[in-house]
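> I'd like to go over a predicted model; first the sequence, then the structure.
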Amino acid sequence: MKTFHCDACGQQVFFENVRCEACGHALGYVPERAEVMAFEADPDGHWLAVRGAGPRHYKPCRNYAVENVCNWMLPADDPQALCPSCQLTRVIPALGQEDNRQRWFRIERAKRRLYYTLALLGLPLDSRQTDPHQGLAFEFREQIEGGPVVHTGHSDGVITLNIAEADDAYRERMRTELGEPYRTLLGHLRHESGHYYFMRLMREGPLLKACRQCFGDDREDYAAALRRHYQNGPPAHWEQTHVSAYATMHPYEDWAESWAHYLHMVDTLETAQACGLSLAPAHPDQPSLAADGEAVAHAGFNDLIGRWFPLTYVLNSLNRSLGQPDGYPFTLATPVIGKLRFIHQVIHRQKMPSPD
């Protein structure tokens, strides 16, 4: 993610901030401008942008003004009450239950970061209201004692998340039990978005045959693959062909895990570039990294992967110096890089106009 500054005083601010601690102005993220902007109230009760060309009158998303779980803004004349991100959520947890508001806040915060990256890449983000057949929707559900089991997953454009995943202790327990290197809210949402975009971009499309050659045949029996995975575990030496153990379960999961990893790379690389991070080691054989490359959203795959290895090298080296586990505990074997390349090509192809 890029860096942000208060456009009233220049203080560095962050994507989730609602107030500039330096000058006191209210802050809000304006998605159509991809900027965190400073606001002050006008006599009509609208929020007036302090700086910037174009429309200056805005209103906060209802979930900002009323629920305090959002910080996005809409043009004052927008008929919608919810921002584009909040419009995608169609089920929220019961707010009368203790801690559910905090869980909802954490999940929406992660979803807005996902939205930012998907928008950066030019991916379709239609809601179910605007596209009832292919639009995206999120349901954040609580497991009720005696009720149906709430599984985190995707089905026909609807991403469901068990809100227990917003509890750090629960999530860490599950991560340990399943032997996962990472388990985060953002990671869950990235993974499930991969299933959604497989549906949007690959189903019966011109790239489907090539996708099956890369990831395997998605028509394989999913239920049987699931049973086999949890009975036998991943195959030996899975690191040589897959980005994670879970990716070995079924071609659908291989695609979704690789998709999530690609988003992970793009977001981290954009952050490094926005912060001006560069590596100029004293020893010529150590990895180097320039800070002035092409914008991540438009860079070629060779450029991205060429930046990725030096960045993760120094990230892990810093963590080890602090006595911490690797910040990037993954190995990208050649077949995995090929899968990431394929996803890069799919994303950039879908942004281009179709040939006549």
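Here it is on my side, so go on. Residues are numbered from 1 along each chain as shown.
> contacts, neighbours, all on C-alpha from now
Noted.
> ranges for the strands of this protein?
4-5, 12-13, 26-30, 35-41, 47-49, 57-60, 73-75, 89-91, 137-141, 153-155, 158-162 (DSSP state E).
> my guess is His191 contacts Tyr262, does it?
No: in this structure His191 lies outside contact range of Tyr262 using CA atoms under 8 Å: 10.1 Å.
> and the closest residue to Asn316 other than its chain neighbours, what is it in contact with?
Residue nearest to Asn316 in three dimensions, not counting chain neighbours: Asp326, with 4.7 Å by CA to CA, 6 or more residues apart in numbering. Neighbour list for Asp326: Leu315, Asn316, Ser317, Asn319, Arg320 [criterion: CA atoms under 8 Å, 6 or more residues apart in numbering].
> please repeat the previous calculation with a cut-off of 7 Å.
Asn316, Asn319, Arg320 (CA atoms under 7 Å, 6 or more residues apart in numbering).
> ok, now how distant is it from His195?
Separation of Asp326 from His195 (CA to CA, to the nearest Å): 28 Å.
> swap in Ala280?
From Ala280 to His195 the distance is 39 Å (CA to CA).
> so if I had to pick from these two, which one is more boxed in?
His195 (24 against 11; other CA atoms under 10 Å).
> distance of the nearest residue to that one once chain neighbours are set aside from Ser244?
Once flanking residues are discounted, His195 sits nearest to Ala256: 5.6 Å by CA to CA, 6+ apart. Distance, Ala256 to Ser244, using CA to CA: 11 Å.
> putting a second one here so we can go through both:
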Amino acid sequence: MKVFQCGHCNHPLYFENTQCENCGHLSGYRDLDRQMLTFDPDASSLTSDREKFEYKYCKNKEYEVCNWLLVRDSQQEYCRACQLNRTIPDLSDKKNFPKWQNLEVAKHRLIYQLQKIGMDLPSKMDNDEGLCFDFIAKRNNPKIMTGHANGVITILLREADSVLREQTRKEMQEPYRTLIGHLRHEVGHYFWEQLIFKDQEVLQTFRSIFGNEKENYADALKAYYKNGAPDDWHDSYISKYATSHPWEDWAETWAHYLHIMDMVETAHFFGLEVNHRDISESMKISSTFDPYTVKDFKTIIRTCVPLSFAVNSINRAMGISDVYPFVITKKVIKKMIFIHELLLTRR
């Protein structure tokens, strides 16, 4: 995520800010060029401080779940991120509201990243091959699960409950379980269909790296939940779950590719360095580049590894779990290079 600033006083702004904490000017995100605009709160219209153009907020601003902008005369009421919502929780249940807020924060960050990569994001409500999100409660229905099917990404509302999510993480013996992680994983299944399945040449390369996806998916998952991952899974996979089937290996690797790109982009915009005199040269880095402009993925990895080690060390100093508790092996890097080079053709 890039660093944003108030257009009135240059104070830093978070991606989700609707107001500058320093000067009080209103703020909103324009996704067309990934800029944060600010507005005089006492003005009669939402006129940007620097450009003097008029805008309006996405309709979901009234629920405090979106700060994205549309031009004032737009016929759309919802921004391009909120247009992808097919189902939102029942807001008459007050317990649902904060969970939906958490889901929207994660989803908007996902859309920011996918737009920066250059992915097409048509709404499934307008295009059968498009994408949409269902944020729903399970309601004791065993058939409803977090997952992806034909462009529909379903996230159970319970995942937005930090206590329940932590309980599930422990039960599943997962080192990492977050909303943005779920969204990045599930959208990976959607883009497998868009980027891999429709191109026979790319599909053959995929199979040579990830394996044959024609392996029976249901049987593979059943075997995984019965037997677990092989003992040597660390050598070739980013997670235990990635061993279950080539589709899941792709989705897990895709999600971690997005994790790494976001981590390095954020470090770049903050100008972070890992450069202590007593550590080895291989662990010294200066975040001097935007990873989305870099062709060689190994350059990105050389920045990510020392950076994640430093951030994990800070967390440990505070008694908090590692931000990125994963080891990226050469075989996993090969898979990420495949994703990186595939996406470079999209930009």
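Great, that's in hand. Only a predicted model underlies this, so the values are computations on that prediction, with no experimental measurement involved.
> I'd like the contacts of Asp326 of the first structure laid out as a markdown table, including neighbour count and distance to Gln213 of the first structure.
Conversion of these to a markdown table gives the following (neighbours: other CA atoms under 10 Å; distance: CA to CA, whole Å):
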| residue | neighbour count | distance to Gln213 of the first structure |
| --- | --- | --- |
| Asn316 | 17 | 33 |
| Asn319 | 14 | 37 |
| Arg320 | 13 | 38 |
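> closest one to Ser155 of the first structure out of the residues you listed, please.
The closest of those to Ser155 of the first structure turns out to be Asn316 (CA to CA; 36.0 Å).
> what's that closest one aligned with over in the second structure?
Mapped onto the second structure by TM-score structural alignment, Asn316 of the first structure lines up with Asn312.
> tell me who's in contact with its match.
Contacts of Asn312 of the second structure (CA under 7 Å, 6+ apart): Asp322, Val323, Tyr324.
> tell me, how many residues neighbour the second one?
Same thing as Val323 of the second structure. Val323 of the second structure, neighbours per other CA under 10 Å, totals 17.
> quick check: closest non-adjacent residue to it.
Asn312 (5.6 Å).
> Pro281 of the first structure now?
Ser288 (6.4 Å).
> what's Tyr252 of the first structure aligned with over in the second structure?
Using TM-score structural alignment, Tyr252 of the first structure pairs with Trp247 in the second structure.
> next, count neighbours for that match.
Count around Trp247 of the second structure with other CA under 10 Å applied: 21.
> now do Arg200 of the first structure
Neighbours of Arg200 of the first structure using other CA under 10 Å come to 18.
> now swap in Asp42 of the first structure and tell me
Using other CA under 10 Å, Asp42 of the first structure is surrounded by 11 other residues.
> same check, this time on the one 4 residues further on
Residue neighbour count, defined by other CA under 10 Å, stands at 17 for His46 of the first structure.
> and it, how far from Lys2 of the first structure?
Using CA to CA, His46 of the first structure is found at 27 Å from Lys2 of the first structure.
> and what of Thr160 of the first structure?
Taken as CA to CA, the span from Thr160 of the first structure to Lys2 of the first structure is 28 Å.
> more neighbours, the two?
Between Thr160 of the first structure and Lys2, counted using other CA under 10 Å, the more crowded position is Thr160 (21 against 16).
> residues contacting that one?
So Thr160 of the first structure contacts Phe138, Glu139, Phe140, Thr152, Gly153, His154 (CA under 7 Å, 6+ apart).
> of those residues, just say which sits nearest to Leu201 of the first structure.
His154 (15.2 Å).
> burial check on the aligned partner of that closest one in the second structure, number of neighbours?
Alignment note (TM-score structural alignment): His154 of the first structure maps to His148 of the second structure. The tally of other residues near His148 of the second structure (other CA under 10 Å) stands at 21.
> in the second structure, which spans are helices?
Under the criterion DSSP state H, the second structure contains helices at 96-117, 162-171, 179-191, 200-210, 217-227, 246-270, 297-317, 330-344.
> tell me what the second one is packed against?
The reference is to helix 162-171 of the second structure. Helices and strands touching helix 162-171 of the second structure, by 3 or more CA pairs under 7 Å, 6 or more residues apart in numbering; DSSP states H and E: there are none.
> related to what we said a few turns ago, can you add distance to Gly52 of the first structure and give the contacts of Asp326 of the first structure back as CSV?
Output for these, formatted as CSV (distance: CA to CA, whole Å):
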residue, distance to Gly52 of the first structure
Asn316, 40
Asn319, 40
Arg320, 44
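> since we're on the nearest residue to Leu161 of the first structure once chain neighbours are set aside, how many residues are nearby?
The shortest distance from Leu161 of the first structure to any residue other than its chain neighbours is 4.4 Å, reached at Thr152 (CA to CA, 6+ apart). By other CA under 10 Å, the residues close to Thr152 of the first structure number 17.
> also Glu16 of the second structure?
18.
> now do Asn100 of the first structure
There are 18 residues near Asn100 of the first structure, going by other CA under 10 Å.
> same check on Lys222 of the second structure?
Neighbours of Lys222 of the second structure (other CA under 10 Å): 12.
> equivalent analysis for the one 5 residues further on, please.
Neighbouring residues of Asn227 of the second structure were enumerated by other CA under 10 Å; the total is 9.
> cool, Val3 of the second structure as well?
16.
> surely it touches Gly271?
No: using CA atoms under 7 Å, Val3 of the second structure is not in contact with Gly271, being 10.3 Å away.
> follow-up on the earlier one: would you list the strands of the first structure in CSV and tack on distance to His237 of the first structure?
Shown next, in CSV, are the strands of the first structure (distance: least, CA to CA, whole Å):
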stretch, distance to His237 of the first structure
strand 4-5, 43
strand 12-13, 44
strand 26-30, 45
strand 35-41, 44
strand 47-49, 55
strand 57-60, 51
strand 73-75, 48
strand 89-91, 39
strand 137-141, 35
strand 153-155, 27
strand 158-162, 31
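> Met199 of the first structure: which of those strands is closest?
Using CA to CA, the nearest of those to Met199 of the first structure is strand 153-155, at 9.6 Å.
> show residues contacting the closest one.
Against strand 153-155 of the first structure from outside (CA under 7 Å, 6+ apart): Ile159, Thr160, Leu161, Glu192, His195, Tyr196.
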